[in-house]
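Colleague: Predicted structure and sequence below. I'll ask about it afterward.
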Amino acid sequence: MTYCVGMLLDSGLVLMSDTRTNSGVDNISTFRKMHRWEIPGQRIVALMAAGNLATTQAVVSHLEERHKAPLERHNALLEADTMFSVATIVGNLLQNTIAASAADNGQSAAAGAFSASMIVAGQIKGMAPRLFLIYPEGNFIEASFDTPFFQIGETKYGRPILLRGYDRAMSFEAAVKLLTVSFDSTLKANLSVGLPLDLLVMERDCFEPRHERRVEADDPYFRSVSTGWGEALKRALEALPDYRMDSPPPDAAQD
């Protein structure tokens, strides 16, 4: 399992992913889940993946082959007219990869053994930054004011943090802090998500990473936020009204 989040802000896009892949408690590995491609001054495209590792690596490998192909071959990902077209290309490739893997193993694609989902984010010059969630079937949805961020993988533990703390107008720094808390909460609750984390910030109309880093287990900022969040939760709990077992229920008091 994994955990990836893509967040759309007024100022651009913020992406974070973990790197843990496991097929049992005694077989845990680290693999990059975040990938990006860019043409300086023209476009930047990033992808995060969750699900069957062979499927996601096959999709990324196909995209990398297109990216590194000789000049006489066309790179569809970097030549697409819009980010919608980029999402369509990735969606079709994901669907075809799942179907081919299932067929090779005598299974139905609907069985889900080779399933994966992806988040695609980026911007093409002259257009707004866009964020897409791509399903295993190849179809996708786009982030909007109603749904300004997407999660894939182990989503349930970190989602409440994002719902309470997200603000479309927040700064990149505030967004990174919010994502750090969301990932820390997920790490605490599920061993299938683990450090290191990959972080990518893409500023609007800046077609190269505004900020990019890998967050290791001994990262001072991550450790500070993790400790501070735990202490803040304890203080918040203590500040809430105490429950009184010697007080009658409200309905009983009215009777």
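Modeller: Yes, it's here. On a predicted model such as this, the values are computed, not experimentally measured, just so you know. Numbers count the residues shown, from 1 in each chain.

Colleague: Please count neighbours and contacts with C-alpha atoms only from this point.
Modeller: OK.

Colleague: Scan this protein for its longest helix.
Modeller: helix 83-104 (DSSP state H).

Colleague: ok, and what's touching that helix?
Modeller: Residues from elsewhere that reach helix 83-104 (Cα atoms under 8 Å, 6 or more residues apart in numbering): 55-56, 58-59, 76-77, 80, 108-109, 113-116, 120-124, 130, 132, 134-140.

Colleague: Am I right that M202 is in a helix?
Modeller: No: with DSSP: H, G, I helix; E, B strand; the rest coil as the criterion, M202 is assigned strand and is not in a helix.

Colleague: in the stretch 51-200 of the chain, which spans are strands?
Modeller: 116-124, 130-134, 140-142, 149-153, 197-203 (DSSP state E, counting those that start in this stretch).

Colleague: Next up, the contacts around A175.
Modeller: So, once contact is read as Cα under 8 Å, 6+ apart, A175 ends up touching V14, Y166.

Colleague: so how far is V45 from it?
Modeller: Counting by Cα to Cα, to the nearest Å, the gap from A175 to V45 is 20 Å.

Colleague: Repeat that for F140.
Modeller: Applying Cα to Cα, the value for F140 to V45 is 16 Å.

Colleague: A232 in helix, strand or coil?
Modeller: Applying three-state DSSP: A232 is helix.

Colleague: what's the neighbour count on it?
Modeller: 12 (other Cα atoms under 10 Å).

Colleague: and it, how far is that from G194?
Modeller: 23 Å.

Colleague: How about P129?
Modeller: Distance, P129 to G194, using Cα to Cα: 29 Å.

Colleague: First-to-last residue distance for stretch 113-132?
Modeller: Termini of stretch 113-132 sit 23 Å apart (Cα to Cα).

Colleague: List the buried residues for that stretch?
Modeller: Under the neighbour-count criterion of 16 or more other Cα atoms under 10 Å, stretch 113-132 has 114-125, 129-132 buried.

Colleague: ok, second structure coming up, stack it against the first:
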Amino acid sequence: MTYCIGLRLNKGLVFMSDTRTNAGVDNISVFKKMNTWEVPGERVITMMTAGNLATTQAIVSILDERTKAAADRSPSILEMPSMFQVARLIGDTMKEEIQSNGLAGQTADSAFNATLIVGGQIKGSPPRLFLIYPEGNFIEASSETPFFQIGETKYGRPILVRAYEPDMTFEAAIKLMLVSFDSTIKANLSVGLPLDVQVYENDRFTICHNLRIDAEDDYYKQISTGWGEALKQAFDVLPEFNFNDR
């Protein structure tokens, strides 16, 4: 399992993904789940992956090879005129890869499935964020749905829903996402550090910040400890239950 968040702000986009993959509690590995393609000054495209590792790595390899080899460049995400067309191309690529792994074409609920978050900006249009399903279809983030999660989503969702604000700073967004990740990591062994983080500011056409947060990171330790203590304090100040009032 995995956990990834793509967050749309008024200022730009923020991406965060864990790096843990596992095939049982005694077979845990670290793999990067965030990939970025850039043409400085013209486009930035970031993709995060969840699901079958062989499928997601094949998708990344296919997309990457098309950006490098001139003879195999068509269709390439570096040639698509819009982020919508990028999302469609990636969705088609994933659908074809999933089907190619089955004797008669695997369905989306097969062992080869994958789910993707794709976001970025191409010059001439605003930044956009998409969630792509195993079937190849997708939805786009909006003011009503400003963030997407993939993988082990349920533990970290409540804090995102309660605390997200579209005009928050990138620093506040990273703090919020770290709380979401910490809640997930503590609840599910299949999600773990280190975490990859990317920040994209509107109309910059290059990644502004690209960093990795590991278990020894001082700020992450402060967030993890502080959030636990804050929850206990909030619980203690809530009114006490009384059987006599029932």
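Modeller: It's in. As the structure is a computational prediction, the values presented were derived from the model and not from experiment.

Colleague: Now the TM-score, please.
Modeller: Remark: TM-score between the superposed chains equals 0.97 [TM-score structural alignment, normalised by the length of structure 2]; 246 aligned residues with a Cα RMSD of 1.3 Å.

Colleague: right, and the secondary structure at G24 of structure 2 would be what?
Modeller: Put simply, G24 of structure 2 is coil when judged by three-state DSSP.

Colleague: in what helix or strand does A46 of structure 1 lie?
Modeller: Following DSSP states H and E, one finds A46 of structure 1 within strand 43-51.

Colleague: Who are the packing partners of that strand?
Modeller: Judged by 3 or more Cα pairs under 8 Å, 6 or more residues apart in numbering; DSSP states H and E, the packing partners of strand 43-51 of structure 1 are strand 3-9, strand 34-39, strand 116-124, strand 149-153.

Colleague: If we use 6 Å, what do you get?
Modeller: Packing partners of strand 43-51 of structure 1 (3 or more Cα pairs under 6 Å, 6 or more residues apart in numbering; DSSP states H and E): strand 34-39, strand 116-124.

Colleague: Serialize these to TSV and add fields for distance to N92 of structure 1.
Modeller: TSV is the format used below for those (distance: least, Cα to Cα, whole Å):
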stretch	distance to N92 of structure 1
strand 34-39	18
strand 116-124	12
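
Colleague: Can you check which of these gets nearest to H211 of structure 1?
Modeller: Taking Cα to Cα, strand 34-39 is the member of those nearest to H211 of structure 1, at 12.9 Å.

Colleague: Measure the mean distance from the closest one to structure 2 post-superposition.
Modeller: Strand 34-39 of structure 1, aligned to structure 2 and superposed, deviates on average by 0.3 Å (mean Cα distance after the TM-score superposition for structure 1).

Colleague: Report the angle between that strand and strand 116-124.
Modeller: Put simply, strand 34-39 of structure 1 runs at 30 degrees to strand 116-124, going by axes from the mean of the first three to the mean of the last three Cα atoms, to 10 degrees.

Colleague: that older thread, buried residues in the longest helix of structure 1?
Modeller: 83-84, 86-91, 93-102.

Colleague: what's the angle between that helix and strand 116-124?
Modeller: Using the same axes, to 10 degrees: helix 83-104 of structure 1 against strand 116-124 is 160 degrees.

Colleague: now helix 83-104 of structure 1 against strand 130-134, angle please.
Modeller: 20 degrees.

Colleague: between helix 83-104 of structure 1 and strand 43-51, how big is the angle?
Modeller: Put simply, helix 83-104 of structure 1 runs at 30 degrees to strand 43-51, going by the same axes, to 10 degrees.

Colleague: ok now helix 83-104 of structure 1, how far from the chain's centre?
Modeller: Helix 83-104 of structure 1 sits 18 Å away from the centroid of its parent chain (Cα atoms, centre = their mean, to the nearest Å).

Colleague: cool, stretch 87-107 of structure 1 as well?
Modeller: For stretch 87-107 of structure 1, the distance to the chain centre is 21 Å (Cα atoms, centre = their mean).

Colleague: again, but for stretch 71-79 of structure 1
Modeller: That offset, for stretch 71-79 of structure 1, works out to 26 Å (Cα atoms, centre = their mean).

Colleague: next one: stretch 194-209 of structure 1
Modeller: Worked out by Cα atoms, centre = their mean, stretch 194-209 of structure 1 lies 11 Å from the chain centre.

Colleague: Also stretch 40-56 of structure 2?
Modeller: Its chain's average C-alpha position is 9 Å from that of stretch 40-56 of structure 2, according to Cα atoms, centre = their mean.

Colleague: which parts of that stretch are buried?
Modeller: 43-53, 55-56.

Colleague: gap between Y3 of structure 1 and A116 of structure 1?
Modeller: 12 Å.

Colleague: ignore the last one, D218 of structure 1
Modeller: 30 Å.

Colleague: Repeat that for V181 of structure 1.
Modeller: From V181 of structure 1 to A116 of structure 1 the distance is 25 Å (Cα to Cα).

Colleague: do M1 of structure 1 as well
Modeller: Distance from M1 of structure 1 to A116 of structure 1, by Cα to Cα: 10 Å.

Colleague: what residue of structure 2 takes the place of A116 of structure 1?
Modeller: Structural alignment places A116 of structure 1 opposite A114 in structure 2 (criterion: TM-score structural alignment).

Colleague: ok, now which ones touch its match?
Modeller: Residues near A114 of structure 2 by Cα atoms under 6 Å, 6 or more residues apart in numbering: A50, G51, N52, P134.

Colleague: where does the residue with the largest distance to the centre of structure 2 fall, helix, sheet strand or coil?
Modeller: Most distant from the centre of structure 2: N244, at 47.9 Å, with distances by Cα atoms, centre = their mean. What three-state DSSP gives for N244 of structure 2 is helix.

Colleague: OK, contacts around A76 of structure 1?
Modeller: For A76 of structure 1, the contact set (Cα under 6 Å, 6+ apart) is empty.

Colleague: And it, what's its match in structure 2?
Modeller: By TM-score structural alignment, A76 of structure 1 lines up with S76.

Colleague: sorry, back to before: figure out which of the helices and strands packed on strand 43-51 of structure 1 is closest to D251 of structure 1.
Modeller: Across those, closest to D251 of structure 1 is strand 116-124 (Cα to Cα), at 49.0 Å.
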